[in-house]
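> Got a predicted structure plus its sequence, pasted below:
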Amino acid sequence: MRSIDFVAPPFAGHLFPALQLAKGLAERGVARVRILSSPGAAGAIAAAGLSHVEFLKNRDAEIWAIANTPRRVGSNPFAMWNQVQRNLALMKDLQNELSELWSVHPPDLVIADFVVPVAGLTAKSLGIPWWTGMPTPCVLETPDGTPAYLGGWRSYDNPLARIRDLLGRRIVRTFKKTSARLFAAPLRELGIEGLYRADGTEVVYSPDCILAYGMKEFEFSRTWPEHVEFIGPLTESPFPPEEFTPQTCGGNILISLGTHLPWAKERAIDLFRQVARISPEFSFYFSRGIPGSDRWEVEGNFHLYDYISYSHHMTHFSAAVIHGGTGVTYSAIEAGLPMLVWPQDYDQFDHAARIVQHGLGRRLRPSPKRIAADLRELIRLRRELGNPSESYREIAKTYNPVERVARAVQGFAGGI
């Protein structure tokens, strides 16, 4: 039987999709799987019933500090470079640990999350086939189309928009090349001499297969590399359903800013407490995004939970207020929920642009009265005119991510 090592950070948006894939492949007898992650991932991996190989022991605080910044990173180059510098300090140690492990116990295939490219590059140096797992395919550079990381550009099909997109793609590439020059020495230590291959694809992603964890129909039109495979959304939580008893009133509203963004959540909690006071017809359920915790409290029609599992409870809601992370976005699509999207950082602005452009929701206007009005309007339109997201919900049903990856593994021409 083939053996596959999945490499992912302990963050739910990256770890949970890997666990869903790995568990599905193992249950189908396609491969023996191991999950390589830091100790902070132990609870989720155990809940999935999978084997855990720990790396970067005693370094979880550093890992989480990189992702959980004290303020928005946005398009601030200095904030981005600070993240890169801190990340590189960990990556060399990770490379050494992976080299030691795989030199003795090599898998037949490595599937590395896109934020841990050093895992793929290390596998390549040892002659091990490597695929990239990509929860956010919009960040891939392509020769055409609307680029990401520029504040959430919408996509338009006209000459001016094509010129704008061309300039945007050049800005993104120039920033990356500038960053590579700034960090040339540590990148060389990791085996990265340049950022791009001769065909223009990025060296930090697999040249053989990039598994895009999403729907091609959700993305803006562009020319994708031939080795990008859209396998569909991966939205399952490894944890069993937590206790959750929603009200049955005019509507239950989910509010979730994901598992990061601590600086944004307290502000959001205060805001939605105000929204709840002027919207007695709704019950509001705020998830702090702490997987595995079942703590909750209630204040009138405002319910504050440490964690609400999307995969177990999304159908209880009438609408969702989200930050635009891929997990909650696709969970809302699968449940057919209208969305108010409130992007905070990173690629969330790009997902928000897609949600709005496809008619799946609206951008949140951060005032209690406007939020209340927009929620009433979204639910009214859905009730009177039908569900505008139904077509995307039906498209999502046509994907079977585990089955697609199982076929890809079985048919892989690299000799695994």
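Structure received. As the structure is a computational prediction, the values presented were derived from the model and not from experiment. Residues are numbered from 1 along each chain as shown.

> C-alpha from now on. contacts and neighbour counts both.
Fine.

> Now residue 113. Nearest residue, chain neighbours left out?
Of all residues not flanking residue 113 in the chain, residue 133 sits nearest, at 4.6 Å (Cα to Cα, 6 or more residues apart in numbering).

> What is the distance between the helix or strand where that neighbour lies and the centre of its chain?
Taking DSSP states H and E as the definition, residue 133 sits inside strand 130-134. Distance of strand 130-134 from the chain centroid (Cα atoms, centre = their mean, to the nearest Å) equals 14 Å.

> what sits up against it?
18, 109-114, 117, 120, 123-124, 205-213 (Cα atoms under 8 Å, 6 or more residues apart in numbering).

> Tell me where this structure has strands.
Per DSSP state E, the chain carries strands over the ranges 2-7, 31-37, 52-54, 109-113, 130-134, 210-212, 228-230, 251-256, 282-287, 296-299, 302-305, 319-322, 339-341, 361-363.

> Report the buried residues of the first one.
When you say that, I think you mean strand 2-7. Within strand 2-7, the residues that count as buried by 16 or more other Cα atoms under 10 Å are 3, 4, 5, 6, 7.

> Included below, for side-by-side comparison, is a second structure:
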Amino acid sequence: MRVLFTTSPGLGHMFPVVSLAWALRAAGHEILLATAGRADGHIRAVVHAGLPVVEALSTERAGNAFAFGISAWLKQEGRSVAGRPDWSRHVGKELARNGGSLATVAPMYAPLSMAMSTEVVAVAEQWRPELIVHTPLEGAGQLAAAKLGVPAVEQPFGFTRNDGIAPVLRTAMDRAYRAHGVAGLPERRIALSITPPSMAGGVTPGWPMRYVPFNGGGLLADWLRTPPDRPRVALTLGSEVVQWHGELGPLAWVAQVAANVDAEFVLAVGDDVDPAQLGELPENVRPAGYVPLNQLLSTCSAVVHHGGSGSTMAALDAGIPQLILPQSADQFINADAVTGRGCGLTVEGAVDADLMVRLLTDPEPAEAAAQVRAELHDMPTPAEVVPRLIEWARGTS
């Protein structure tokens, strides 16, 4: 069977589909990914994951379309934060207060999906997939599935509520639907769910599938293969906080706090940002540049991060406590899910040594994190989900 994947731009949307794509290909199916990057290197990153990729939109055009979507959405919604540099933080907090439904911000992604739709539909018509898998805010894949009359699968990436997104995107993309002679959404649609059972809450239900982290490949240094002689704490801000802001502001406390905590801190914030902006780092802070997060977390006792879905899910998969410093987007939703389950802490103010010691020594978050890891690992793996997906797509189940 031929399976076309379509994702919104950004590694946080692109990386979560890699494990399912691998599983499909390992089972003998053909896969193809149509996507766009929000920054240089994004397309290359999924190509390096071994996936055949079609660039549906240039990075420049994707950036312009997303910027237009943000501006139009803020103006239409009458948001008082329009024009403010911290608008994304305010919108993220509002999302969390409103139950975490991404349908609220779906129109923000509509211009991006519209811009991708011409190439995505063209690729689909040429390649003729029998199944299309798309991320929640990517509307071009659903349009292509509807036009070809093939089933569509939504693959989530975190703890947001995704019910209601599809019809909202359909309405916002009406011009594209009319241009392609398509009336409505695909007739056959399902959603997957990567949420551990005890953290389901208001998350949209779907076919359960274990989240298997993919954070890119990398050459593992000796220190990463050797168990540390004291607790190790990972410090990361994901793939976009540093990219868009160019600074390590949420980790400004590290130089002063780390020296007062008996642990090794690994500063894994990529290769494009100078850690010197944090000041003179104590000897127990290791600037590591880029390190595959899932490999790093397997050696850690805890992690401090921004609350991005990839970082949150990777920490849950590793079964370690997490301290979340949410900045924007869905990060407040993920933080609420983690703290609500008791497997981590959230802070929007200063981080001090007492908080770090609590993260490392309080047994309750560690126990809860271990329980969630066990739940995740009991869920059907992508390899186990593939036969069910194929049977459903063929109409034999």
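Everything's here; your move. Keep in mind the model is a prediction, meaning the values are calculated, not measured.

> picking that back up, average gap between the strand holding residue 133 of structure 1 and structure 2?
On superposition with structure 2, the mean distance recorded for strand 130-134 of structure 1 (mean Cα distance after the TM-score superposition for structure 1) is 1.2 Å.

> Quick one: the residues in structure 2 that that strand pairs up with.
Strand 130-134 of structure 1 lines up with residues 152-156 of structure 2 when matched by TM-score structural alignment.

> which residue in structure 1 lines up with residue 306 of structure 2?
In structure 1, residue 306 of structure 2 lands on residue 323 (TM-score structural alignment).

> and that match, how many neighbours?
27 (other Cα atoms under 10 Å).

> Quick check, it in contact with residue 261.
No: between residue 323 of structure 1 and residue 261 there is no contact under Cα atoms under 8 Å: 9.6 Å.

> tell me, what's touching the two both at once?
residue 344.

> sorry, back to before: so what's the residue count around the residue nearest to residue 113 of structure 1?
Residue 133 of structure 1: 28 neighbours (other Cα under 10 Å).

> Quick check: it vs residue 24 of structure 1, distance?
As judged by Cα to Cα, to the nearest Å, residue 133 of structure 1 and residue 24 of structure 1 stand 15 Å apart.

> Likewise for residue 37 of structure 1?
Taken as Cα to Cα, the span from residue 37 of structure 1 to residue 24 of structure 1 is 18 Å.

> In terms of neighbours, single out the busier of the two.
Ranked by neighbour count (other Cα under 10 Å), residue 37 of structure 1 and residue 24 place residue 37 first, with 22 against 18.

> In contact with that one: list those residues for me.
Residue 37 of structure 1 neighbours (Cα under 8 Å, 6+ apart): 7, 8, 9, 10, 52, 53, 54, 55.

> Relative to residue 259 of structure 1, how far out is the fourth one?
Think residue 10 of structure 1. In terms of Cα to Cα, residue 10 of structure 1 sits 11 Å off from residue 259 of structure 1.

> And for the first one?
Going from residue 7 of structure 1 to residue 259 of structure 1 by Cα to Cα gives 19 Å.

> and residue 252 of structure 1, how many neighbours?
Other residues close to residue 252 of structure 1 by other Cα under 10 Å number 21.

> before we move on, the earlier item: looking at the contacts of residue 37 of structure 1, spot the one nearest residue 61 of structure 1.
residue 10 (11.1 Å; Cα to Cα).

> surely the closest one meets residue 45?
No: here residue 10 of structure 1 does not reach residue 45: they are 9.6 Å apart, not a contact under Cα under 8 Å.
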